[in-house]
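Q: this one's sequence-less:
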C-alpha cells in the first residue's frame, strides 16, 4: 500500500506578517471603511490580534474585553452541544422532530440530523431584513415563533435539497434546553465557555453589558444601526464574544476538549459538492479549505474558521461596515497567506450599470443550494443561503468571476439562465 502523501502546510512555517495586516487595517480605518477586530492563532497560540477603526466612533468606550455580536456562529456552538448529548446517549441524530414538536409540518419525517445540516425543508422564521418582525423592543416569545414556523410549513421533502433554516436551529436549541432541563445560557457556560476558558462569551440571557453596538457610515459620520432583539434568536444568533475567545473555541473543538475526534469528523462536510456539514461549514479560500461558520446580524458580520493542516484559526468580526465585509475578509486572508494583493481604491471606484438583468435566484438539481445574485452600490454579488456573499468581478460582457474560489459565471439573460464553472465543471442554473 503506497504511503500517504504528506499534507502541505500553506504557511510553510513562516511567521505571520503582522506589519502588512496592520497596514491594511489601518488603511481601512483611515478611509472610514470598517470597524472591527481580527485574531489569528496557530497551534492554540494567538499570533496576531488587532482592533481597528474604533477611534472613528465618538463618545463610546471599549476595551480589549468588549464583545461583538457573532450571529449565526452561535449555531455551530449549539450543534457542538447537541453532539455532546449524542455522545452521552441522550440524543440520536435519526430521531424524528415529531418526538419533540409533533405539531410542526412534516415533523414525522424530519430527522434531527437533517435539521442540523439544513436539509429539513423547514423555513426561516427570521424573514428578510426589510420586513423582519424580530426587531421589536420586547421578545415575542417561543409561542409566537413556533406559530410562525408552523405557518411557513416546508418547502421540500427532507433530504431532497439544502436550504439554510433558522427555524430548524430555533427548534434544535429548544430541544437542547428541554433534554438538559436548563436554559441556554447555563448550558453554554457549563459545556463550552467554562471548559475552554472563554471568559468573554455570553448568551443574551446573561444580559452582557460590555457589548459593541453596530454602525454604518452615512458619508460623514458613523451612525448606530438598529439590530435584532437577540432574545428572539437564542441558540442560533444571540451569542456575543471576542475574536480571541472565538479562536479559543475553535482550538478547543479541534483538540478534543468538547467532543471526540470521530464526532467532529462526522460534523465536517468532506464531500466535494457539500458546503454544510452537521453544524459546521466549509470555508474555502483558493486551494485552502478551512471549517467553521459565518455570522451576520442587521449590523455586525463575522467569520470564524479553522484550517487543520496548519492548525490555524482565523476570527474576524466587523461592527462597522462601509467596505463590504466579505471583501475585507478576503483582503486579510490574502495578506495572511502571502498572496499578491492590491488595496482597493475608494476614490476611483465607479459603479457599473445595467446589473438588474442578472439579479435573481438561480438553481439546478446538480447543486444543493440556490444561488442568489444581486447588485449593491453598483457592483454585482452572489450568495448561497447561509453563506457569506461574494463579489463578482466583470471579465467581459455577461461574464463575471470570483477568482478566490475559481468561479466563473456566464449570464444568459435572454433565457434567464447562467453557466457556472468551477473546478473544471460547468453547471446550468435557471432563474426561479
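A: That came in fine, so what should we check first? Keep in mind the model is a prediction, meaning the values are calculated, not measured.
Q: alpha carbons only for contacts and neighbour counts from here, please
A: Fine.
Q: give the contact list for the closest residue in space to residue 117 that isn't next to it in sequence.
A: Excluding the flanking residues, the one nearest residue 117 by Cα to Cα, 6 or more residues apart in numbering is residue 278, at 4.7 Å. Contact analysis of residue 278 by Cα atoms under 8 Å, 6 or more residues apart in numbering lists 79, 113, 116-117, 266-269.
Q: Okay, one more to line up with it:
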C-alpha cells in the first residue's frame, strides 16, 4: 500500500451535500502519500528504461479490473505510461442495464471525446502557470497576496510560495462553512441538509453571477486558521486566489492562460476548464463523463459546479492527457529544470524534514522507497490521481466517475503501481458477509426512533443493505454478521436485536434505538 503520512484526507472538495449517499468527498480527499523519506529532489533521479509492463502483468490487471467491475467497486478510466508511451489503458462504464456485461478493454471508441472532472489534480496546472510567470519575472515566490488582494486577512504576510505550499493559514472557502453546517446532524460525516447548504453556499452548487464576490466576502470575514507559514493545511482558497492572480498578472482569463501556456504547447486536446466547455457546449464534441454513486446499482448524480473552484479543481481531462502533462513537466516542456527542482522539493521551510506539499505537487512513497510526485483530487463523485516515478519513467493515472463505498481511488492507484512492478496482483478485499435470505428477511422493514423523530427503512440488495431515512437520500451498508450491518468508512454500525424487533444505530460514539414498525395500511401510506 501507499504510505499514508503525507497525502491526507484534504485533497478534495468539501465532503458534503449528499445527505446519506456514500461518497468520498472533499474538493478536491486523499491520496495516501509519502512518508518523508525523500533523499533528493525527484527531478534529479535517473530514469531506468529497463522496466516494461509484461503480458502477464497486463493479463492480471485485466482480471483485477474485471473483478472491480463485476463487484460494482468503481467506474472510470485508467492508464499506465512509461517514457511517454502508453502501455495500458482501459475504461469501465457503469452497467445501468443490469446485464452484467463487462465493457470492452479498449478506451471508449464510440465516444472518444469524453472528459473527466479531475478535482484537485487541477492544482498542478495552476502551479505550473504561476511558476512560468515567475520565470518571466512577472511574479516571485515572495510576492505578497496584498499586492492583488489587500483586504484579505494577513495578506501582507502571505506569499505566493505559501499559497502554493498550503501554508497561508487562510480559511478554506470550499470546506469551512460546509463543515459548520453539519454539526447537528445524526450522520455527521455523510449527511448534510441540502436546503441549509444551498442557502449558505449555493454558488458552490449552481451557477450564479459573480461567485468571486461571495468567495472574497467569506475569506475577508473569516479568521485565519494559523499564522502564515507556521503550519501546513490543505487549502483550496489559496489555489482559487492563485488563479485570480494569474488573470490579474496577465490581463487574460485563467482558461486562456491554460490553453496558451500548457494545452496548446503539449497538444492536450482533451484538457480544458469546465467554464470553457460550458461556453462552447453546443459547438464541441467534448462531453463530461456523468457522475455516479453506487447504492443498489449505479445511480446518476449531479456534481459540484466546477467554475466556482477555478484553479483549485475546475479542469477537465483524460488519463492520456494527464500522463502527457506529467511527461511534459518532467522533460522541460513547461518549466526549466531549476524551476521543476523547486516544485518537487518537499522540505519544510528551514528544515531537513520532508512534507507532503511541494509547489503545486504532492509527494507519494510506494513500497521499496519508490518516490513519486503528482496530485490527487476529488469532487463529490469524481475521484482521480496521476503520479510520475522518475526512477523508472512510469506514470499512472486513474479518473473515476463513480465509486462503491468499499473502494477508494487510492486502491486503484495501488493496483496500477503494482502492475508496473510486474508483481502478482491481489483482488481488492471486499468485506462482505454473504447472508441467507431467510436469515435477513425478518430484519428488513421500517424502523422508528422516538428520540430523533426519524423513520428509517431497510431494503436488502444481495450483500448490500440500502438504508432509507425518510426525506433523505439512501445510504449503502453491508452485512458483516447475521445481526449486523455497517459502513466502516463513516463509523456507522447497526446491530439488530431480533428478540425485540429493534436495532441500535451507533455512529461517532453515539447510540440511538430504533423500533420496528408494524406494517399497517396507515404506515404504508405514510
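A: Here it is on my side, so go on. Keep in mind that what you see is a predicted model, and the values were worked out from it rather than measured.
Q: Give the equivalent position in structure 2 for the residue nearest to residue 117 of structure 1.
A: For residue 278 of structure 1, the aligned position in structure 2 is occupied by residue 359, per TM-score structural alignment.
Q: A helix includes that match, no?
A: No - under DSSP: H, G, I helix; E, B strand; the rest coil, residue 359 of structure 2 falls outside any helix and is assigned coil.
Q: about what we covered before: please report how far the residue nearest to residue 117 of structure 1 lies from residue 74 of structure 1.
A: The gap separating residue 278 of structure 1 from residue 74 of structure 1 is 14 Å, by Cα to Cα, to the nearest Å.
Q: Next: residue 327 of structure 1.
A: Separation of residue 327 of structure 1 from residue 74 of structure 1 (Cα to Cα): 23 Å.
Q: swap in residue 384 of structure 1?
A: In this structure, residue 384 of structure 1 and residue 74 of structure 1 are separated by 19 Å, where distance is defined by Cα to Cα.
Q: same thing with residue 87 of structure 1?
A: Computed with Cα to Cα, the distance linking residue 87 of structure 1 and residue 74 of structure 1 is 20 Å.
Q: of those two, who's got more company?
A: Neighbour totals were compared for residue 87 of structure 1 and residue 74, and residue 74 leads with 25 against 14 (other Cα atoms under 10 Å).
Q: From what I see, that one and residue 241 are in contact.
A: No - here residue 74 of structure 1 does not reach residue 241: they are 9.9 Å apart, not a contact under Cα atoms under 8 Å.
Q: Would you map the strands across the stretch 101-250 of structure 1?
A: Ranges of strands in the stretch 101-250 of structure 1, per DSSP state E, counting those that start in this stretch, are 214-217, 222-225, 240-241.
Q: actually the stretch 51-200 of structure 2, not the one I typed
A: Along the stretch 51-200 of structure 2, counting by DSSP E, counting those that start in this stretch, strands occupy 74-82, 85-92, 114-117.
Q: counterpart of the first one in structure 1, which residues?
A: When you say that, I think you mean strand 74-82 of structure 2. Across structure 1, the stretch matching strand 74-82 of structure 2 (TM-score structural alignment) is residues 34-42.
Q: how big is the offset of that stretch relative to structure 2?
A: After superposition onto structure 2, the mean distance of stretch 34-42 of structure 1 to its aligned counterpart is 0.8 Å, using mean Cα distance after the TM-score superposition for structure 1.
Q: Which positions in that stretch come out as buried?
A: Neighbour counts using 16 or more other Cα atoms under 10 Å place 34-42 of stretch 34-42 of structure 1 among the buried residues.
Q: hmm, back to that, point out the most buried one among the strands of the stretch 101-250 of structure 1.
A: With neighbours defined as mean count of other Cα atoms under 10 Å, these peak in mean count at strand 240-241, which reaches a mean of 24.
Q: if we can go back for a sec, please report how far the match of residue 278 of structure 1 lies from residue 124 of structure 2.
A: Per Cα to Cα, residue 359 of structure 2 is found 8 Å from residue 124 of structure 2.
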